[in-house]
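**Q** the sequence isn't on hand, but the structure is:
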């Protein structure tokens, strides 16, 4: 399995510097609900420290964790694709410090700086590919340990 991409390290230095001009430092205490599935995806974060759980709602009272994120990871990619709604929910598993980015501002910057736009889309695509690979591996493991019974 490939290593997860650390999005800021993957951007070329000039593009990283332009993006970081838009960063706001934020803090989420442990157990803070950061966003819910179906909500408006109008921002994203790069985690500086702490841990975030991505989850999928199974019912009004039950959620299942689908991934864990940590330092350097991208939190939120739904801001990049219509209908701009979160596909998962996210909760601070521990105290979290992160860089927060306003999606509309970043998208305007990407239109003005196509090198940044291309680099950012490539990085997000790599993040998505890695998460898909990880999820596939987890599903295969669950399938194998249950003897092929779903």
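**A** Yep, it's here. Since the model is a prediction, treat every value here as computed from it, not as a measurement.
**Q** switch to C-alpha atoms for all contacts and neighbour counts from now on
**A** Will do.
**Q** just want the most central residue of the protein.
**A** Nearest to the mean C-alpha position of the chain, counting by CA atoms, centre = their mean, stands residue 75 at 2.5 Å.
**Q** skip the chain neighbours and tell me the closest residue to that one.
**A** Closest residue to residue 75 apart from its sequence neighbours, by CA to CA, 6 or more residues apart in numbering: residue 45 at 5.0 Å.
**Q** OK, contacts around the one you found?
**A** 74-76, 98-101 (CA atoms under 8 Å, 6 or more residues apart in numbering).
**Q** secondary structure and distance to residue 50 for those residues - can I get that in TSV?
**A** Converted to TSV, those look like this (DSSP: H, G, I helix; E, B strand; the rest coil; distance: CA to CA, whole Å):
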residue	secondary structure	distance to residue 50
74	strand	13
75	strand	12
76	coil	16
98	strand	9
99	strand	12
100	strand	14
101	strand	18
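**Q** alongside the first one, take a look at this:
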């Protein structure tokens, strides 16, 4: 399995500079809800430090963590694809510092610079493929444990 792609280091320096010009530094205290599943996905973040858990609401009282993201990881991809709604919720697992990008200016930049747009979409697709593979591995591991326990 390949390692996780990091958005900013995967972009060539000139494209990274153009994207970074649209970002701003933000922070989230530990236990802050960053977004909720079903909400409007109009921005994304690149985590500088700290950890964020992605979760899925399974009952009205219970959330299940589906992934934990850390330094260099992309938080939020739903801004790129209709219907532009978050598929998961996200919470700061520790104090988090990140670069925040509003979707609309980034999408406009991608229209102005189709090469940057294509590169950005390719990198996000690689990130999603990696996360899907990790989730598949976790599901297979849980299935194997479940079968061995005879449940």
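**A** Everything's here; your move. Because the structure is predicted, anything quoted here is derived from the model rather than measured.
**Q** mind checking the TM-score on these two?
**A** Here the TM-score for the pair of chains, by TM-score structural alignment, normalised by the length of structure 1, is 0.98; 150 aligned residues with a CA RMSD of 1.1 Å.
**Q** before we move on, the earlier item: from residue 1 of structure 1, how far out is the residue nearest to the centre of structure 1?
**A** 20 Å (CA to CA, to the nearest Å).
**Q** all strands for structure 2, in order.
**A** In structure 2, the segments counted as strands under DSSP state E are 24-28, 33-35, 43-49, 52-57, 63-69, 74-75, 89-92, 96-102.
**Q** what's the average distance of the fifth one to structure 1?
**A** So that's strand 63-69 of structure 2. Comparison of strand 63-69 of structure 2 with structure 1 after fitting gives an average deviation of 0.2 Å (mean CA distance after the TM-score superposition for structure 1).
**Q** likewise for the second one?
**A** In the superposition with structure 1, the average deviation recorded for strand 33-35 of structure 2 is 0.1 Å (mean CA distance after the TM-score superposition for structure 1).
**Q** check the last one too.
**A** Between strand 96-102 of structure 2 and its aligned stretch in structure 1, the superposed structures give an average distance of 0.2 Å (mean CA distance after the TM-score superposition for structure 1).
**Q** now that strand and strand 52-57, what's the angle there?
**A** For strand 96-102 of structure 2 against strand 52-57, the angle by axes from the mean of the first three to the mean of the last three CA atoms, to 10 degrees is 70 degrees.
**Q** who's in contact with strand 96-102 of structure 2?
**A** Identification of contacts with strand 96-102 of structure 2 by CA under 8 Å, 6+ apart yields 22-30, 42-52.
**Q** the same query, at a cut-off of 10 Å, please.
**A** 19-32, 41-52, 70-75, 79 (CA atoms under 10 Å, 6 or more residues apart in numbering).
**Q** tell me where structure 2 has helices.
**A** Secondary structure of structure 2 by DSSP state H: the helices cover 7-10, 13-20, 103-112, 114-148.
**Q** residue 33 of structure 1 touches residue 89, doesn't it?
**A** Yes. Residue 33 of structure 1 is within contact range of residue 89, at 8.0 Å (criterion: CA atoms under 10 Å).
**Q** look at these two and report which has more neighbours.
**A** The neighbour count for residue 33 of structure 1 versus residue 89, taken as other CA atoms under 10 Å, is higher for residue 89 (22 against 15).
**Q** not counting its neighbours along the chain, what's nearest the more buried one?
**A** Residue 89 of structure 1 sits nearest to residue 36 (CA to CA, 6+ apart), 4.1 Å away.
**Q** any idea how many residues pack against that neighbour?
**A** 19.
**Q** equivalent analysis for the one 10 residues further on, please.
**A** Residues contacting residue 46 of structure 1 under the criterion other CA under 10 Å number 23.
**Q** mind listing what it touches?
**A** Counting by CA under 10 Å, 6+ apart, residue 46 of structure 1 touches 6-8, 23, 25, 69-76, 97-101.
**Q** of these, buried ones?
**A** Using 16 or more other CA atoms under 10 Å as the burial test, those include 6-8, 23, 69-76, 97-101 as buried.
**Q** circling back to that earlier point, just send the strands of structure 2 back as CSV, with distance to residue 112 of structure 2 too.
**A** Compiled in CSV, the strands of structure 2 are given as follows (distance: least, CA to CA, whole Å):
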stretch, distance to residue 112 of structure 2
strand 24-28, 21
strand 33-35, 29
strand 43-49, 19
strand 52-57, 32
strand 63-69, 30
strand 74-75, 22
strand 89-92, 31
strand 96-102, 16
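**Q** that'll do, ta.
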